[in-house]
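Participant: coords below, sequence missing:
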């Protein structure tokens, strides 16, 4: 069962100022930066958010530590990353019958500087006042999802993403 619990934003903000890059830690398989992986290849890693506000909330990141979208990526790298955001969005739409997919890039030079995109499916039927930023704000609490369910969610998304990638390959070869 998934429940919404309060999120200690002050503690989180204090922690991200001093800890190493969590995405680089995840890529390096450091157990202290474990995240449930959905997909990875030589350029990209996709994993579930540790602090989801919506079920299926993922992060899409370049494997290599890059910080500035406009300076650290060439056009081909940017387009490849956006292709993965697009394919994941389609997969989340399918896997969760989402009304909308939210996509945004967060982080700063002060903390969480590794470039990453947040991709989160909005369930159908969420009242308007609980959509958009409200649905993404940890100040409204985060979903407490047990490890087994997180593993199941990652697998569910992985299956949908694999289908999207297969469909894309088939349509591009036609």
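Facilitator: Cool, got the structure. Quick caveat: nothing in here was measured; it's all calculated off a predicted structure.
Participant: Going by C-alpha atoms from here, please, whenever you check contacts or count neighbours.
Facilitator: Will do.
Participant: where do the helices sit along the chain?
Facilitator: Assigned by DSSP state H, the helices in the chain fall at 9-18, 22-27, 69-72, 75-96, 133-136, 147-173.
Participant: In TSV: these, plus distance to residue 107 and mean neighbour count.
Facilitator: Rendered in TSV, the data for the helices of the chain read as follows (distance: least, Cα to Cα, whole Å; neighbours: other Cα atoms under 10 Å):
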stretch	distance to residue 107	mean neighbour count
helix 9-18	10	11
helix 22-27	12	19
helix 69-72	11	12
helix 75-96	17	18
helix 133-136	14	16
helix 147-173	23	15
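Participant: Second structure for comparison follows:
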């Protein structure tokens, strides 16, 4: 797995925008230019998957329903929810296979106070990460920092993952 430098994004600006700005998932679905750096790796009728703008791990991807929803289960019909989870599975498998992850973490985060549009984090853990740097430590931007992956590498990785998701 490739190695990249880490940096500390401006978390105050991030939290301020999450709480007062437009919903980022809705912006990405609408292709709003105010939300750059999120390469789409899957898009279907009801779901979209795209790279985290500030990835703590190589290949860190978010999966969300295209329609604005705020509850991880509420507001979904069972079949609609299960179809979304099929997308989470396909994306997680594509990411795992492409980046050679030892494990893939899947979790839903967000808050009605910010980042309210429900989404799932698909976070690949590379082999050999010390135990103390795994699990939540591997996901938390505040402690792990963001990987500085060059734009051309992000675009190439997104294309490879798109190809794998398409074969799933």
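Facilitator: That came through fine. The model shown is predicted, which means the values in this text are computed figures rather than measured ones.
Participant: quick one on the thing from earlier: make a markdown table from the helices of structure 1 and add distance to residue 42 of structure 1 to it.
Facilitator: Below are the helices of structure 1 laid out as a markdown table (distance: least, Cα to Cα, whole Å):
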| stretch | distance to residue 42 of structure 1 |
| --- | --- |
| helix 9-18 | 26 |
| helix 22-27 | 11 |
| helix 69-72 | 17 |
| helix 75-96 | 12 |
| helix 133-136 | 29 |
| helix 147-173 | 16 |
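Participant: Nearest to residue 126 of structure 1, out of these?
Facilitator: Proximity to residue 126 of structure 1, assessed across the helices of structure 1 by Cα to Cα, is greatest for helix 133-136 (8.9 Å).
Participant: what's the closest of the helices of structure 1 to residue 37 of structure 1?
Facilitator: Across the helices of structure 1 (criterion: Cα to Cα), the nearest stretch is helix 147-173, sitting at 6.4 Å.
Participant: by contact count, what packs against the closest one?
Facilitator: On a contact count with 3 or more Cα pairs under 8 Å, 6 or more residues apart in numbering; DSSP states H and E, helix 147-173 of structure 1 meets strand 37-40, strand 44-48, helix 75-96.
Participant: Just list the residues touching the counterpart of residue 65 of structure 1 in structure 2, thanks.
Facilitator: Mapped onto structure 2 by TM-score structural alignment, residue 65 of structure 1 lines up with residue 68. Counting by Cα atoms under 8 Å, 6 or more residues apart in numbering, residue 68 of structure 2 touches 26, 117-118.
Participant: repeat that for 10 Å
Facilitator: Residue 68 of structure 2 makes contact with 23, 25-26, 29, 116-119, according to Cα atoms under 10 Å, 6 or more residues apart in numbering.
Participant: Check residue 8 of structure 1 too.
Facilitator: Residues in contact with residue 8 of structure 1 (Cα under 10 Å, 6+ apart) are 138-139, 141-142.
Participant: Spatially, which two of those residues are the most separated?
Facilitator: 139 and 142 (8.1 Å).
Participant: More neighbours: which of these two?
Facilitator: residue 142 (23 against 13; other Cα atoms under 10 Å).
Participant: Just give the closest residue to that one, not the sequence neighbours.
Facilitator: residue 53 (4.6 Å; Cα to Cα, 6 or more residues apart in numbering).
Participant: All good on my end, thank you.
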